[in-house]
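Visitor: Would you be able to build a 3D model of this:
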Amino acid sequence: MANTNDNTGTPAAFKQFNTRFPQIAERYEALGNAVHDHGPLNDRERALVKLAISGTAGLGSAFKTHIRKGREAGITRAEMEHVALLFLPTIGLPAMIRAMRLIERMYTPIDAGAKP
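Guide: Purely as a prediction, here's the structure:
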């Protein structure tokens, strides 16, 4: 998992950004909220879309964040793995394997009873 300072799962780099540039971080959060609230997709659907976007873009830290947020939105491991499987015909085997490995890493501590 990304380097974090506590058990929230928030990457340390993002926490540092928030501390260093609080006004920009606040506006970034407001933009995200506005985009989320704008359309007809529900939290669960948005979580799946964001998982797919971050995974296909190869954004490892963002993908891990969206795995965590997806769990919070009720997305199951099987559903996340299905999203990753859909990478195969679209962007190829290496991207699909990379996504599957990240999902596995994020779930292994959970399966063992620990917080990721």
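Visitor: hey, let's count contacts and neighbours off CA atoms from now on
Guide: OK.
Visitor: For the residue positioned nearest the centre of the chain, give me its contacts.
Guide: Residue closest to the mean C-alpha point of the chain, counted by C-alpha atoms, centre = their mean, is His66 at 1.3 Å. Each residue near His66 by C-alpha atoms under 8 Å, 6 or more residues apart in numbering is listed here: 47, 50-51, 54.
Visitor: Proceed likewise with the subsequent sequence, for comparison:
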Amino acid sequence: MVVNTMEKELPKNYQNIRIRYEEYGQALSELGKAIKKAGPIDEKTSHLIQLAAAAAIRSEGGVHSHTRRALELGVSPDELYHSVLLLTSVIGFPNVAAAISWVDDIVLKEE
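Guide: As a prediction, this is how the structure comes out:
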């Protein structure tokens, strides 16, 4: 399996799974593409939604990935932080605080 430049930034464990289980990895990739084409939500908004979901399940790697990808699409740091802060009444302050620190890992590295 050839790993493209975009995939080099993906978490190492995700890359390893895609290499070890090539058909599965390809199916994941195709599923992601199909889902994005299935509805009217633009790519920036989809990454903010995925960022919120990653924060909700306490996925540090997911928060990193969607923060990075959203920034590449022109989402501002303020939009990223607001997307996480909006979750406070749903997932609680401790989870939001953790997610903010994971967004910081990427945003502050970019500055």
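Visitor: sorry, back to before: filter the contacts of His66 of structure 1 by whether they're kept in structure 2.
Guide: Listed in the original numbering, the contacts of His66 of structure 1 still in contact in structure 2 are 47, 50-51 (both residues aligned by TM-score structural alignment, their matches' C-alpha atoms under 8 Å).
Visitor: how far away is Ile49 of structure 2 from Lys8 of structure 2?
Guide: Relative to Lys8 of structure 2, Ile49 of structure 2 is positioned 23 Å away (criterion: C-alpha to C-alpha, to the nearest Å).
Visitor: picking up where we left off before, closest to Pro94 of structure 1 out of the contacts of His66 of structure 1?
Guide: Set against Pro94 of structure 1, the nearest of the contacts of His66 of structure 1 by C-alpha to C-alpha is Ser54 (14.9 Å).
Visitor: what's the nearest residue to that closest one if we skip its chain neighbours?
Guide: Spatially, and ignoring its direct neighbours in sequence, Ser54 of structure 1 is nearest to Phe63 (5.0 Å; C-alpha to C-alpha, 6 or more residues apart in numbering).
Visitor: any chance of the kept ones among the contacts of His66 of structure 1 in JSON lines, with secondary structure too?
Guide: Conversion of these to JSON lines gives the following (DSSP: H, G, I helix; E, B strand; the rest coil):
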{"residue": "Ala47", "secondary structure": "helix"}
{"residue": "Lys50", "secondary structure": "helix"}
{"residue": "Leu51", "secondary structure": "helix"}
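Visitor: For the residues you listed, give me a markdown table that also has neighbour count and distance to Arg20 of structure 1.
Guide: Listed next are the kept ones among the contacts of His66 of structure 1 as a markdown table, based on neighbours: other C-alpha atoms under 10 Å; distance: C-alpha to C-alpha, whole Å:
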| residue | neighbour count | distance to Arg20 of structure 1 |
| --- | --- | --- |
| Ala47 | 23 | 28 |
| Lys50 | 19 | 26 |
| Leu51 | 25 | 27 |
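Visitor: Just put these in a markdown table and tack on distance to Ile91 of structure 1.
Guide: Shown next, in a markdown table, are the kept ones among the contacts of His66 of structure 1 (distance: C-alpha to C-alpha, whole Å):
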| residue | distance to Ile91 of structure 1 |
| --- | --- |
| Ala47 | 20 |
| Lys50 | 16 |
| Leu51 | 15 |
